[in-house]
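In: Next comes the sequence, and after it the predicted model I'd like to discuss.
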Amino acid sequence: MVPPRTAAVRLLRPLERQVRERYEEIERLRETFESLLPAYESGRARRSDAEPIELLTDLGTVQETIEELTMGAREEVLTAQPGGARSARALQEADERDRRMLARGVRMRTLYQHPARYDQPTVDHVRRVMDLGAEVRTRTDGVCRLLVFDHRVALLGLRDDPEAALLVHEPHVVHYIRVFFDCLWRDSSPFPVRFDSAAAVRISGEIQESIVAMLSEGLEDKSIARRLGMSVRSCQRHASEIMKAVGAKSRFQAGYALGRLHAAAQDRE
């Protein structure tokens, strides 16, 4: 009779060897593909001279482009993700991609909107990348979907087509996109990976201030929710609280009252 531990060693050792060999093969293939990137990027750069801005209309092409640009990044990647919670698939793809990039010493800064703070899978992803050196912040609005790689190329999401994007190589346009990102970054708050009651109260106040401003402009719930990266139901809840606070019985009345309050505050200033 053979002891269970001995039997386990005899049975598992060949499997462990196969797994180790497969992993080593994967790493060799990855190094091979990465060694081809300089030649690929050189050819892509030559092609981009004639196409400073390229429209990518297929989601598969957009994802492949992001993967290629991430693998080729050597200095810095800037990312802005509008909306709140990200899908499980998007987070899974980002986990491996960001881990490899950060392991190479690439600096990474990411912007989310405030509602992302309240989605646990997104919080878990942010905690993992921050542990690897990434910087993450959130803000109320003004966030457009974009990525910038090494000061040289940018990818911009399209508002009316979530599966398409603009690939930008033109240096001056890329520069202005980076300036826009830096302006948003400076006015944003660090992403808390642990609950902070004081920060939660402050962020809730910022969200309500933005809703107040948009209500005074006459925007509808759907438009406000889209700009703030939250659900329409959450937006309606905030709007109801604001209407109650100003004693309004309708959105029109609330918008009028808030507009007068805003004008009076400007006059005082």
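Out: Structure's in. What do you need? Because the structure is predicted, anything quoted here is derived from the model rather than measured.
In: Going by C-alpha atoms from here, please, whenever you check contacts or count neighbours.
Out: Noted.
In: Centroid-nearest residue for the protein?
Out: The residue lying closest to the centre of the chain (Cα atoms, centre = their mean) is Q81, at 2.7 Å.
In: Show me what the longest helix anywhere in the chain is packed up against.
Out: Secondary structure of the chain per DSSP state H: the longest helix is helix 4-35. With contacts defined as 3 or more Cα pairs under 8 Å, 6 or more residues apart in numbering; DSSP states H and E, helix 4-35 has no helix or strand neighbours.
In: here's the one I want to compare it with:
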Amino acid sequence: MYRDALTHGAVSGEIPACLLDLRLLRRRDDRTEVFTPVPPGLASHRLAHPVEQAIRDGRQRLGVLRDAFATVQGLWDEGLRESLAPVRRLEGREVIVAAVRQKGAECHTEFRYAQPQAPRPPELLRRNLPRVLGLLARGVRVRALYQHSVRAHGPVVDFMAEVHAHGGEFRTLDELFDRVFLYDRSFALIPDHSAEQGDGALAIEHPGVVGFVADVFDHAWQRAEPVDFRTPHGRPAPLTDEKRLTVLRLMVEGHTDTAIAARLGMSTRTVANHVRRAAETFGSRSRAQLAYLLARSGELE
């Protein structure tokens, strides 16, 4: 129909509604049913103009809204920064140690800490012992989580026995979430793994975050195995079976001896010995076969 209008200059009769809606045809005058073609550019301009105007108006309203909320957003950001202020980054060993000593002196009810992976050096344990005993002497409850591997580490066992004799409590797990120091329920110190040199920590005083960390500790405490010093020599019995099963579970999952040792806080040689004894027991000739036989035996369930 539009082509006919272009060819003959006009058309009449039944006109498709789309040509009228798009304004591609218009009446020659009000008294006739003759329609003449309209250039597409002109027709589209007439239709697009109000849409473009609405877009401009919308953009203007959007700008007004953004300007109106800019000041309020500034107040919100300021309040958010203040609410996060209780989470501070501590950098450097001296700064971290100073914070630990300060919070230890301020602690009133309970000191909880988790110490995963490798046992602490003997000299560090000797330096920390008076401070921990000082907390107990002030009536502060002391609870500590270690990994099972420390049960065979003499300096750590001696440290635990001394603290236990003054009222400290110790439990061990095969794996721990991470290192944590908790003073009362008001301050937590956790590692900052984003630090390149590994000497960063986060000092947390936000009540919600500290409460969450405390709940994580308490949940692990409930699952942990108490360290019993009531043995003939006053030393805790090593959890050999549980450690062996944990090593074998990780081996079946595909971890290397080095990775297992780092994860469980024991030496690579100890891990290799656990795997070797299991291989001898099951008569396996390779690590893959051992994993298969262990999975079939159901011993790790």
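Out: Yes, it's here. This one's a predicted model, so the numbers in the text were calculated from it and none came from an experiment.
In: related to what we said a few turns ago, give the aligned range of the longest helix of structure 1 in structure 2.
Out: The alignment of helix 4-35 of structure 1 onto structure 2 (TM-score structural alignment) finds no residues at all.
In: Quick one: distance of that helix to the chain centre.
Out: 34 Å (Cα atoms, centre = their mean, to the nearest Å).
In: Now check structure 1 for the residue matching T172 of structure 2.
Out: Using TM-score structural alignment, T172 of structure 2 lines up with T138 in structure 1.
In: Please name the residues that touch its match.
Out: L111, Y112, Q113, H114, A116, S188, S189, P190, F191 (Cα atoms under 8 Å, 6 or more residues apart in numbering).
In: out of everything not next to it in sequence, what's closest to the first one?
Out: For L111 of structure 1, the nearest residue in space outside its immediate sequence neighbours is A80; the separation is 4.6 Å by Cα to Cα, 6 or more residues apart in numbering.
In: Packing partners of the helix or strand hosting the one you found?
Out: Element membership of A80 of structure 1 [criterion: DSSP states H and E] is strand 76-81. Judged by 3+ Cα pairs under 8 Å, 6+ apart, the packing partners of strand 76-81 of structure 1 are strand 107-113, strand 146-149.
In: make it 10 Å
Out: Packing partners of strand 76-81 of structure 1 (3 or more Cα pairs under 10 Å, 6 or more residues apart in numbering; DSSP states H and E): helix 59-72, helix 88-103, strand 107-113, strand 135-139, strand 146-149, strand 153-158, helix 171-186.
In: returning to what we had before: residues in contact with the aligned partner of the residue nearest to L111 of structure 1 in structure 2?
Out: Residue-level alignment of A80 of structure 1 against structure 2, with TM-score structural alignment as criterion, gives A114. For A114 of structure 2, the contacting residues are 143-147, 170-172, 176-182, 190, 217, 220-221, by Cα atoms under 10 Å, 6 or more residues apart in numbering.
In: What subset of the residues you listed is buried?
Out: 143-147, 170-172, 176, 180-182, 190, 217, 220-221 (16 or more other Cα atoms under 10 Å).
In: one step back: ok, of the contacts of T138 of structure 1, which one's closest to S48 of structure 1?
Out: L111 (27.5 Å; Cα to Cα).
In: Against H262 of structure 1, how distant is the closest residue to G259 of structure 1 other than its chain neighbours?
Out: Spatial nearest neighbour of G259 of structure 1, excluding adjacent residues (Cα to Cα, 6+ apart): S216 at 4.9 Å. Counting by Cα to Cα, to the nearest Å, the gap from S216 of structure 1 to H262 of structure 1 is 8 Å.
In: More neighbours: which of those two?
Out: Neighbours per residue, other Cα atoms under 10 Å: of S216 of structure 1 and H262, the larger number sits with S216, 21 against 14.
In: Aligned to that one, what sits in structure 2?
Out: Per TM-score structural alignment, S216 of structure 1 is aligned with V252.
In: That match touches R287, doesn't it?
Out: Yes: with contacts counted by Cα atoms under 10 Å, V252 of structure 2 reaches R287, the gap being 8.7 Å.
In: Which neighbours do these two have in common?
Out: L293.
In: residue contacts, F149 of structure 1?
Out: Here F149 of structure 1 is in contact with 66, 69-70, 72-79, 108, 155, 174, 178 (criterion: Cα under 10 Å, 6+ apart).
In: what two of those residues have the greatest distance between them?
Out: Maximum distance among the contacts of F149 of structure 1 (Cα to Cα): 18.4 Å, for G72 and R178.
In: what's the angle from the strand holding A80 of structure 1 to strand 107-113?
Out: Strand 76-81 of structure 1 runs at 10 degrees relative to strand 107-113, counting by axes from the mean of the first three to the mean of the last three Cα atoms, to 10 degrees.
In: Off-centre distance for strand 76-81 of structure 1?
Out: On Cα atoms, centre = their mean, the centre of strand 76-81 of structure 1 falls 7 Å from that of its chain.
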